[in-house]
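Enquirer: Build me a structure from this.
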Amino acid sequence: MKRSAVVKSMVSALGALAGLAVLAFPQQAMADIKIGLSGPFSGPMAADGQEYIDGFGLALEQLGNQLGGQKVQVLQGDDQMKPDVGSQVMRKFIELDKVDAIVGLGYSNIIMANLRRLKESGVVSIAVAGGPSPMAGAECGANVFSIAYPNDGSGEAIGKLVQDKGYKNVYLMAPNYQAGKDMLAGFKRWYKGGVAAEVYTQINQTDYSAEITQLQLSKMDAVFMFYPGSMGVNFTKQLKQAGVIGKVPVYSTFTVDGTNLPALREAAVGVISGNTWNPALENPENQKFVKAFEARYKRVPSTYAANAYDAAFLLDTAVRKLKGDTSNKVAFAAAVKAAGAEFKSVRGPFRFNTNNMPIQNYYAFEIVKEGDQIKGKLVATPLVDHKDAYVAACPLK
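Expert: Here you go, the predicted structure:
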């Protein structure tokens, strides 16, 4: 990736503060709009972070490296999925780079470590991989958006689906951080049957043999799991090896997706996953996106790439509404909110609620094998035009 002389000098002068690499997308020498793109670009979740980069980058290519007709500079900051590093990234973007908007924001542990700073800065901030419950509720901010989902949204969808199917005793598992707790809470909000166990494991744990043994000894009649990224690869493979997948129904959110399905292949067949998006969705925007992504990057995109792609088109619409002038932070945030109902999302119906969380459909996809292909097949839409559970606690109107 080509770096401008300006960005090279920034890296040299500010590297000690950030403790990480700051890269730039191909860009014009003098940009009218500056975007900070943050996420886990190294470490166990680097594949997810690459999806941010590629989804956002593809959209910019299609937009002529412009947003709303204005030339764009994109700086990258690697949060390494560490709150202290993520805080350095955000501080640099806000105080030194003086970006017009921040896209990505990383996982919920990074968002929560920086939510107050983001709100106080007034800088438009758009999460592409989650929405912690405090951010959706009492700690919402007029300039802080999730273009993805509240953390528990897909959990709610699978909870409803499992409830509708009549399971009586479900075993719940997730990593021990905000998103994991939110996801299981969302599941239980709609599922009213028995819970065989509610197990939280360490973030980035690799061996789940002890937990799977306990799962097999329980009297569960179904499993619900949330393990994003590489955690999902390890956990799903070990479930398959233990004979759980194929023996009992296994439901998930973000455990099996475009980032890890190539590594899982047959091990994931039969798993039913809740999500807001999948390559299987049939609408013109999604078909255009998937075709272009596969041609450009030679792989199937994930939800994170789809959300980042949407974020670019959302910003493009907002900047056009302001005729290219993003200097007024309050006006820019208001334009982003209004643009939510105007741009065409790859996931179908979309708009922002008063708390800047999406109102959207939640789908269920079964991983199937068709010929040599392993892919998602739409099997249900448990929640339609769904609003999150926290909006009443948000003071925004």
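
Enquirer: contacts, neighbours, all on C-alpha from now
Expert: Fine.

Enquirer: Contact partners for the residue nearest the centre of the chain?
Expert: Here the mean C-alpha position of the chain is nearest to the C-alpha of Ala129 (C-alpha atoms, centre = their mean), at a distance of 1.8 Å. The neighbourhood of Ala129, defined by C-alpha atoms under 8 Å, 6 or more residues apart in numbering, consists of Gly104, Leu105, Gly106, Tyr107, Ser146, Ala148, Tyr149, Tyr304, Asn307.

Enquirer: Show the residue spans covered by the helices in the stretch 101-250 of the chain.
Expert: For the stretch 101-250 of the chain, the helices defined by DSSP state H, counting those that start in this stretch occupy 108-121, 133-136, 153-165, 178-190, 209-217, 229-241.

Enquirer: State the distance from the nearest residue to Gly86 once chain neighbours are set aside to Gln88.
Expert: Nearest-residue entry for Gly86: Asp79, 4.2 Å, with adjacent residues in sequence omitted and distances by C-alpha to C-alpha, 6 or more residues apart in numbering. According to C-alpha to C-alpha, to the nearest Å, Asp79 and Gln88 sit 8 Å apart.

Enquirer: of the two, who's got more company?
Expert: Higher neighbour count among Asp79 and Gln88: Asp79, with 28 against 18, using other C-alpha atoms under 10 Å.

Enquirer: do you know how far the more buried one is from Phe226?
Expert: 22 Å.

Enquirer: now Asn151
Expert: Between Asn151 and Phe226 the computed distance is 11 Å (C-alpha to C-alpha).

Enquirer: Tell me which of these two has more neighbours.
Expert: Set side by side, Asn151 and Phe226 give different neighbour counts by other C-alpha under 10 Å, the larger being at Asn151 (28 against 25).

Enquirer: my read: the more buried one touches Ser133, true?
Expert: Yes. Using C-alpha atoms under 8 Å, Asn151 is in contact with Ser133, at 6.8 Å.

Enquirer: Common neighbours of those two, please.
Expert: When contacts are counted by C-alpha under 8 Å, 6+ apart, Asn151 and Ser133 have Asp182 as shared neighbours.

Enquirer: To compare against the first, here's the next sequence to fold:
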Amino acid sequence: MKQLSKLAGLAVLLSAAIDPAIAQEKLKIGVIVTLSGPAAALGQQVRDGFALAVKDLGGKMAGRDVEIVVADDELKPDSAVTKVKGLLERDKVDFVVGPIFSNILQAIHKPVTDTKTFLISPNAGPSSYAGKNCSPFFYVTSYQNDQVHEVLGKVAQDRGYKRVYVMVPNYQAGKDSVAGFKLDYKGEIVEESYVPLGTLDFQVELSKIASQKPDAVFTFMPGGMGVSLVKQYKQAGLADQIPVLSAFTVDESTLPAQQDAAVGMFGGANWAPNLDNPQNRKFVAGYEAAYNSVPGTYAMQGYDAALLIDSAVKAVKGDVSNKGAVTAALKKADFTSLRGGFKFNTNGYPIQDFYLTKVAKRPDGKFQTEIVQKVFENYGDRYAKECTPGN
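Expert: Predicted coordinates for the structure are as follows:
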């Protein structure tokens, strides 16, 4: 009986810690991701991963009901600005989560942070905001764009590949990917092909690869671009001749369409579905049950974004009006990440482990990436030293 009395008393104290007036107000979170066109699968994973986390939290954060307002940025910067202003001005969201692509982030970063609204990126992590332009209102639950590609440069160097063909989309994240790859790779880059974002026909580039016969191909082709490239690479007979080191080209958002054509291809990542820890096993099972598909990094990072927000809202007892207190709580990142070890660097980008992954076909016929080896441990990005905390 004494134990029950203590528990009842604790419950009263916890409920009293949250202002009843605040508890009655919904916590509004805007999610802006790409939900149309060939890249829609990426945005759907973030949206669904975030929604699953909120469901697992009982639909509440610090006693406040959570309302998620979803917007499709259409992978168009102008449209994204219009949509995000609607989230801020019409919907009056407390947090904005998104986007997928770095060019969209560059369009919405200022409109969001200028209003002192917290922007949590579950995917895009350009160098633009990792250094001197870091902001106390911007946090990333994925990585700094260069880092995943650094994994592949290190692997290419360690495996003794002398000549590599590089092919990426011609936008900020594509340029960041090449910069990341070159950090550790010191061999010859036989060619750098920068293709327009959204390219779906790679016959010209594949002909060059066939004639130049590099030791490996490094590529970053997200979404529908990756689906087309992998299928065409297989059809061209190159898959069994020249290994592919890629980021976001073969992952759980593209594998349902690529299937056997992608098996054996390598990737760099901060996580994979087979990462063995209790919280991740629960998440993967829950995601597959809810959406009948294998979660990718996008879904994982969306889930972690919700846990991050929840940790901050709990720390301020549901009152998000004190921006300084919310900032301090976000920086602590006091939650259990699905990837295990996770903390923020001074710039709001994570310090975490990175892996080489490989596409495999599971016994149930579904496809997933699986960890081959850990390449970097507790790894922070190289721009953080340029960020002055409190910017």
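
Enquirer: before we move on, back to that, and the residue nearest to the centre of the first structure? What does it align with in the second structure?
Expert: By TM-score structural alignment, Ala129 of the first structure lines up with Asn123 in the second structure.

Enquirer: can you tell me how far that match sits from Val97 of the second structure?
Expert: 10 Å.

Enquirer: Same check on Lys208 of the second structure?
Expert: According to C-alpha to C-alpha, Lys208 of the second structure and Val97 of the second structure sit 40 Å apart.

Enquirer: thinking again about what came up before, please identify every residue contacting each of Asn151 and Phe226 of the first structure.
Expert: Common neighbours of Asn151 of the first structure and Phe226, counting by C-alpha under 8 Å, 6+ apart, are Met183.

Enquirer: and the helix or strand that contains Asp54 of the first structure, which stretch of the second structure?
Expert: According to DSSP states H and E, Asp54 of the first structure maps onto helix 46-62. Using TM-score structural alignment, helix 46-62 of the first structure corresponds to residues 40-56 of the second structure.

Enquirer: which residues are contacting the matching stretch?
Expert: 31, 33-35, 60, 66, 68, 70, 99-100, 122, 223, 253-254, 287, 291, 295-296, 298-307.

Enquirer: swap the cut-off to 6 Å and go again
Expert: Stretch 40-56 of the second structure has contacts (C-alpha atoms under 6 Å, 6 or more residues apart in numbering) with Val33, Thr34, Leu35, Ser253, Tyr298, Ala299, Gly302, Tyr303, Ala306.

Enquirer: Help me confirm that the first one comes into contact with Pro99.
Expert: Yes. Taking contacts as C-alpha atoms under 6 Å, Val33 of the second structure lies within contact range of Pro99: 4.7 Å.

Enquirer: now for Asp260 of the second structure: what does it line up with in the first structure?
Expert: Using TM-score structural alignment, the partner of Asp260 of the second structure in the first structure is Glu266.

Enquirer: Name the SS class of that match, please.
Expert: Here Glu266 of the first structure is recorded as helix under DSSP: H, G, I helix; E, B strand; the rest coil.

Enquirer: burial measure for it, as a count.
Expert: Using other C-alpha under 10 Å, the number of residues around Glu266 of the first structure comes to 16.

Enquirer: what are the ranges of the strands in the second structure?
Expert: Here the second structure has its strands, by DSSP state E, at 27-33, 60-61, 64-72, 95-97, 118-121, 138-140, 163-169, 188-195, 216-219, 244-246, 266-269, 343-344, 350-361, 367-379.

Enquirer: Output the ones you listed in JSON lines, with mean neighbour count appended to each entry.
Expert: Output for the strands of the second structure, formatted as JSON lines (neighbours: other C-alpha atoms under 10 Å):
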{"stretch": "strand 27-33", "mean neighbour count": "26"}
{"stretch": "strand 60-61", "mean neighbour count": "20"}
{"stretch": "strand 64-72", "mean neighbour count": "18"}
{"stretch": "strand 95-97", "mean neighbour count": "25"}
{"stretch": "strand 118-121", "mean neighbour count": "27"}
{"stretch": "strand 138-140", "mean neighbour count": "25"}
{"stretch": "strand 163-169", "mean neighbour count": "23"}
{"stretch": "strand 188-195", "mean neighbour count": "15"}
{"stretch": "strand 216-219", "mean neighbour count": "23"}
{"stretch": "strand 244-246", "mean neighbour count": "28"}
{"stretch": "strand 266-269", "mean neighbour count": "28"}
{"stretch": "strand 343-344", "mean neighbour count": "19"}
{"stretch": "strand 350-361", "mean neighbour count": "22"}
{"stretch": "strand 367-379", "mean neighbour count": "19"}
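
Enquirer: can you put those strands in a markdown table and add distance to Val326 of the second structure?
Expert: Putting the strands of the second structure into a markdown table (distance: least, C-alpha to C-alpha, whole Å) gives the following:
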| stretch | distance to Val326 of the second structure |
| --- | --- |
| strand 27-33 | 14 |
| strand 60-61 | 14 |
| strand 64-72 | 16 |
| strand 95-97 | 11 |
| strand 118-121 | 9 |
| strand 138-140 | 12 |
| strand 163-169 | 36 |
| strand 188-195 | 40 |
| strand 216-219 | 38 |
| strand 244-246 | 37 |
| strand 266-269 | 29 |
| strand 343-344 | 14 |
| strand 350-361 | 18 |
| strand 367-379 | 25 |
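
Enquirer: Tell me which residues touch the corresponding residue of the second structure for Ala196 of the first structure, please.
Expert: The alignment partner of Ala196 of the first structure in the second structure, by TM-score structural alignment, is Val190. For Val190 of the second structure, the contacting residues are Val164, Tyr165, by C-alpha under 6 Å, 6+ apart.

Enquirer: Please apply the same query to Ile120 of the second structure.
Expert: Applying C-alpha under 6 Å, 6+ apart to Ile120 of the second structure gives the contacts Val97, Phe138, Tyr139, Val140.

Enquirer: what about the helix holding Asp54 of the first structure, how far off from the second structure?
Expert: In the superposition with the second structure, the average deviation recorded for helix 46-62 of the first structure is 0.9 Å (mean C-alpha distance after the TM-score superposition for the first structure).

Enquirer: Of all the residues in that helix, which ones are buried?
Expert: Within helix 46-62 of the first structure, the residues that count as buried by 16 or more other C-alpha atoms under 10 Å are 46-60.

Enquirer: again with stretch 138-157 of the second structure
Expert: Of the residues in stretch 138-157 of the second structure, 138-157 count as buried by neighbour count, 16+ other C-alpha under 10 Å.

Enquirer: Let me know the distance separating Pro38 of the second structure from Ala272 of the second structure.
Expert: 23 Å.
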